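K.L.:
Sequence first, then the predicted structure:
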Amino acid sequence: MNNDAVKTKVNLSMKMFSFLQVGKKQVHFADTSIAVSKEQSLLIKKGNSLWTELLDIENDYYCKLLFFSESKL
């Protein structure tokens, strides 16, 4: 990994599954922080969070996101 990182403040209006494919991701909430690798997936509830996406030197960052509402669950 290199030192390139993209930080994004996010306010989700729906729940979301995050399936990381390439790179590393950190998700920061008001009371905790979670590091995610490509071997893991993440379920995030709606609301505010801060994402830090760490970029790989040899590959682009790639993450599949699936958004859904409570009624569709």
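P.N.:
In hand now; what should we look at?
K.L.:
can we go C-alpha only for contacts and neighbour counts from here?
P.N.:
OK.
K.L.:
what number of residues lie near the closest residue to residue 44 other than its chain neighbours?
P.N.:
Once flanking residues are discounted, residue 44 sits nearest to residue 16: 5.2 Å by Cα to Cα, 6 or more residues apart in numbering. When neighbours are defined as other Cα atoms under 10 Å, residue 16 has 17 of them.
K.L.:
okay, now the one to match up with it:
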Amino acid sequence: MLGILSIVLGLLFPIVGLILGIIGLVLAFSYQKESGLDYKTEKILNIIGLVVSVLNWIVAVAVFFRIVAVAVFFR
């Protein structure tokens, strides 16, 4: 569940998606140790959520600096 939320919120709010992805990965590893079951899907979804969040964060920072550069150039 946290993996899906991490992907969706990673597109809208990268910091929230990043936090949920990390929490989801930690929980998936701890549940796997407790039960012995494989939580492969949960791990994959959380990793995808982390990647989406980081990429969205990088794009947001790049767009911000691009806007600042254009504003300074046309001043």
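P.N.:
Nice, thanks for sending it over. If you're wondering where the values come from, they're calculated on a predicted model, not measured in any experiment.
K.L.:
care to give me the TM-score?
P.N.:
Once superposed, chain against chain, the TM-score is 0.24 (TM-score structural alignment, normalised by the length of structure 1); 29 aligned residues with a Cα RMSD of 3.0 Å.
K.L.:
what's the offset of the lengthiest helix in structure 2 from the middle of its chain?
P.N.:
Scanning structure 2 for the helix with the most residues, using DSSP state H, yields helix 40-73. A distance of 9 Å separates the centroid of the chain from that of helix 40-73 of structure 2, by Cα atoms, centre = their mean, to the nearest Å.
K.L.:
could you pull out the strands for structure 1?
P.N.:
5-12, 15-22, 24-28, 33-36, 41-44, 47-54, 62-68 (DSSP state E).
K.L.:
Deepest in the core, which of the ones you listed is it.
P.N.:
Mean neighbours per residue, mean count of other Cα atoms under 10 Å, is largest over these for strand 24-28, with a mean of 19.
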